[in-house]
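Novice: Sharing a model prediction with you, sequence too.
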Amino acid sequence: MKKNKRFLYLLSLGHLMTDVNQGLLPIFLPIYKEVLGLSFTAAGLVSLMSFISSSVIQPLFGFWSDRRASRWLIPAGCLVAALGMALAGWAPNYVALVASVFLSGLGVAAYHPEASKTAHYLSDQHRATSMAVFSVGGNLGFALGPVVAAWLLAHGGLKASPLLVIPAGLLSLLLWSQLPSLGRAVAGPYSGEEEAALSGEPSEAKDSNFKALLLLLVIVVIRSWLQAGLTNYIPFYYINYLQGDPSYSSMLLTVFLLAGALGTLVGGRIADRWGCKNMILVSLALMVPIVLLFPHTGGPWLFVLLALGGFTLVSTFAPTIVLAQNLMPGHVGMASGLIMGFAIGTGGIGLVIIGAVADALGVPAALASMALIPALGFALTLFLPDDARERRLSQAL
């Protein structure tokens, strides 16, 4: 068990190293725009290519992971994610920039399903807690990305980006050296035991799981819309609407993201006691008043409110992954890719709707409208299967 925990911490560290590269792009993109003389449309296409390679493609890596043991994707994904961003800093033209960013996204997409699947098999009965340990690395990495980007820009600019390969390369070597031991730790599940169990399920149970999975995907998309909306409109509200200090807005956003990372850890533990569905319900219910209070709160209480919001919203990160994996017991890699890649990645689509509201009615109205998002998510979550009840029944048997 202690060895399994060590492996979980190592996978979480790899998750951090991989997702730092996703957090770099929003800071580097304005620099790329100036250096290469890009239009806003061309710069937006760079972000789109990153989204496609890191999120949309991710379920395909999950499908591959389920078809065959591909643990080598763990160190390879970590290294490629950093290599792509390192090459992007030296890109001589637009095509090279897009190709480099796309390559980095492929590394992100390769790492998540296989590493999440491995974390799933390393867990004991406390699956949400184990998944939270793995997930918090990614949330921290994304939150620290802007900090790393600022440090690189202050120590050589974009040309310093190859420095990213040094820690990623060392960690990838460590991950590679642990693959044999990791393979022995998860040998049973990888031999097809869960696939065999799935094949014996009645067709009615499979249909029920499929419907529940589709519903869960919609709920995760809704949660991601809210997270993307708050992440983007906190700066808009204080910089563009209130004409505030950008550094103050940056501090607010950092508090929100770091509190979310802490919420990931705590949320997993709570979900193992309450059940994943109950955890999601409570989180979404609390987000409604938090969102409504945000424009009416100031001073130190604003930091408290944002910390509470980030903690509450992101606390459902691990429980949603565990629910998906439980609904697809023979396709854990695919379940991970669908939740961590496709469903979470589509959160950016909701920004288009929120942006339309902001253009028509103003930023405060756009913020107030976001309260409808968790309310809708709460209503849909009521129809998810009660995993806490099912677990109690299985323990009683």
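Specialist: All right, it came through fine.
Novice: going forward, measure contacts and count neighbours with C-alpha atoms only.
Specialist: Will do.
Novice: Please list all residues in contact with the residue nearest the centre of the chain.
Specialist: Centroid check for the chain by C-alpha atoms, centre = their mean gives Met340 as the closest residue, at 5.4 Å. Taking C-alpha atoms under 8 Å, 6 or more residues apart in numbering, we find Met340 in contact with Ser55, His112, Pro113, Ile321.
Novice: Below is structure B, check it against A:
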Amino acid sequence: MQTVTKPLSAPGTAPSAAPTVYRILLAISLVHLLNDAMQAVVPALYPILEKSMALNYTQVGLISFFFNMTSSIMQPGVGFFTDKRPSPFLLPLGMLASMAGMVGLAVAPSFGWVLFAAMFVGLGSAVFHPEGSRVAHMAAGARKGFAQSIYQVGGNTGQSLAPLMTALIFVPLGQPGAAWFTLLAGLAIFVLFNVSKWYRLQLATGAVAKKGKKAVSEIQVKNVKFAIALLVLIVFARSWYSSAISNFYQFFLMEKFHLEIAGVQKFVFLFMLAGAVGTFFGGPLADRFGKWRVILFSLVGAAPFAVVLPHVSLFWAYPLLLCMGAILSSSFSVTVVYAQELIPGAVGLVSGLITGLAFGMGAIGAVALGKFADIYGLSTLMTVCSVLPLLGLLTFLLPKDEKSKKRTSLA
């Protein structure tokens, strides 16, 4: 197949100027899946480490804190740097750090070494995500929402594998099972070398927007800083609630219904898998109906399911997790594209802020949630966290994009 060498347009140029490069979108989505599958090793090990190292819930939260703070807080800095100096070589280098983290998790003899290894996995993620989002943006053509959905659904699918990893790998193999995930890192490095070649070609042909070139936005906003802060807070609420489900809901089910470790993984897997489906459809829905409307629906629409979840039987937990996971994650990719409209031309920085810093704030939440569970119990924790999606009502304070304005005026 002949390589497409036509330069892609900078943000805001005519949609017809650039085609959507599907092979690159699928490649970067595959690597996102592999990267986040390795990230998922960290929470997948929680039940194993909780028993083998006699950890309390606060310590479980600390593992999440060290991992997420490394992977998240560094992302805006990496994105800011690569906005000014795009660096294709960082993609495979970041994956090498994740590979080192996998080896460290497999052989860590103590809680302190687990924290250190988790930080290496986080470092690889911090390098990959801003540049991966940039590659998806460059390959998108006119279909920005769709492209981010393809990219993000890879990551969500990788994250959804955590419960299966616990049940199928770490329960029988224990902590050393993490060593098998170095194979995923090797495959990701191979794919990224090829993606980096295409990335360098786009730099050589002028596809990346030059510094200072103004891009056109679909959103008219007077106070960008306020809008970004509000958007980060909304993503923060979503990530706190997702953290409660992915990190502590399994312990809640084990305590309330006296289930084994392997038995509760299907519930968390269902929530995460539904999230991957919601992420996939969220981007195309935003392209059609508007980003603002999808962001509002994703949190407010998930709120009733979240409020009911801690009080239902195991039978009703299945459909609730399925519906809530899909709805809640429908804005996962949309918030990134929305933020890129707020700050045109700063793809890496925006990706770092929305998928990085906001989730870093969620990591603080993981520690707070763990401490809360130690003091007040898991049942109270899940009940309190169930109101977090209601913070999606803050979306009414965000400026609407053009498609949302048109849809609202027609309603």
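Specialist: All right, it came through fine. Quick caveat: nothing in here was measured; it's all calculated off a predicted structure.
Novice: Any idea what the TM-score is?
Specialist: After superposition, the two chains reach a TM-score (TM-score structural alignment, normalised by the length of the first structure) of 0.85; 387 aligned residues with a C-alpha RMSD of 3.2 Å.
Novice: coming back round to it: looking at the second structure, name the residue matched to the residue nearest to the centre of the first structure.
Specialist: The pairwise alignment with the second structure assigns Met340 of the first structure to Thr355, based on TM-score structural alignment.
Novice: I'd like to know how many residues surround Leu302 of the first structure.
Specialist: 16 (other C-alpha atoms under 10 Å).
Novice: Just list the residues touching it, thanks.
Specialist: Phe294.
Novice: how about it, what's its match in the second structure?
Specialist: Aligned counterpart of Leu302 of the first structure in the second structure: Ala317 (TM-score structural alignment).
Novice: Gln159 of the second structure versus its match, what's the distance?
Specialist: 20 Å (C-alpha to C-alpha, to the nearest Å).
Novice: Check the gap between the aligned residue in the first structure for Arg238 of the second structure and Gly341 of the first structure for me.
Specialist: Under the alignment (TM-score structural alignment), Arg238 of the second structure pairs with Arg223 of the first structure. Distance of Arg223 of the first structure to Gly341 of the first structure, given as C-alpha to C-alpha: 14 Å.
Novice: now do Leu158 of the first structure
Specialist: 27 Å.
Novice: which residue ranges form the helices in the stretch 301-411 of the second structure?
Specialist: 303-308, 314-328, 332-342, 347-351, 358-376, 378-385, 402-410 (DSSP state H, counting those that start in this stretch).
Novice: Could you export these as CSV, including distance to Ile24 of the second structure?
Specialist: Conversion of these to CSV gives the following (distance: least, C-alpha to C-alpha, whole Å):
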stretch, distance to Ile24 of the second structure
helix 303-308, 36
helix 314-328, 26
helix 332-342, 17
helix 347-351, 17
helix 358-376, 26
helix 378-385, 38
helix 402-410, 27
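Novice: Ala197 of the first structure: which element?
Specialist: helix 193-199 (DSSP states H and E).
Novice: Any buried residues in that helix, and which?
Specialist: By neighbour count with 16 or more other C-alpha atoms under 10 Å, helix 193-199 of the first structure contains the buried residues Glu194, Glu195, Leu198.
Novice: Also stretch 259-276 of the first structure?
Specialist: Buried residues in stretch 259-276 of the first structure, counting neighbours by 16+ other C-alpha under 10 Å, are found at 259-272, 275-276.
Novice: residue range for that stretch in the second structure?
Specialist: Mapped onto the second structure using TM-score structural alignment, stretch 259-276 of the first structure spans residues 274-291.
Novice: What of stretch 116-130 of the first structure?
Specialist: Counting by TM-score structural alignment, stretch 116-130 of the first structure pairs with residues 133-147 of the second structure.
Novice: And the furthest pair within the buried residues of stretch 259-276 of the first structure?
Specialist: Using C-alpha to C-alpha, the pair of those lying farthest apart is Ala259 and Gly275, separated by 21.7 Å.
Novice: Next up, the contacts around the alignment partner in the second structure of Lys5 of the first structure.
Specialist: Counting by TM-score structural alignment, Lys5 of the first structure corresponds to Tyr22 in the second structure. Contact analysis of Tyr22 of the second structure by C-alpha under 8 Å, 6+ apart lists Ala139.
Novice: I'd like to know how far Tyr22 of the second structure sits from Gly132 of the second structure.
Specialist: Noted for Tyr22 of the second structure: a distance of 14 Å to Gly132 of the second structure, by C-alpha to C-alpha.
Novice: Quick one: the helices in the stretch 101-250 of the second structure, in order.
Specialist: Under DSSP H, counting those that start in this stretch, the stretch 101-250 of the second structure gives helices at 111-139, 144-160, 162-165, 171-173, 182-204, 224-243, 249-257.
Novice: wait, which of these is closest to Pro43 of the second structure?
Specialist: Among these, helix 162-165 sits nearest to Pro43 of the second structure (C-alpha to C-alpha), with 6.8 Å.
Novice: Quick check: the closest one compared with the first structure, mean distance?
Specialist: Taken over the aligned residues, the distance from helix 162-165 of the second structure to the first structure averages 3.4 Å (mean C-alpha distance after the TM-score superposition for the first structure).
Novice: again, but for stretch 64-76 of the second structure
Specialist: After superposition, stretch 64-76 of the second structure averages 1.9 Å from its match (mean C-alpha distance after the TM-score superposition for the first structure).
Novice: cool, stretch 191-198 of the second structure as well?
Specialist: In the superposition with the first structure, the average deviation recorded for stretch 191-198 of the second structure is 2.2 Å (mean C-alpha distance after the TM-score superposition for the first structure).
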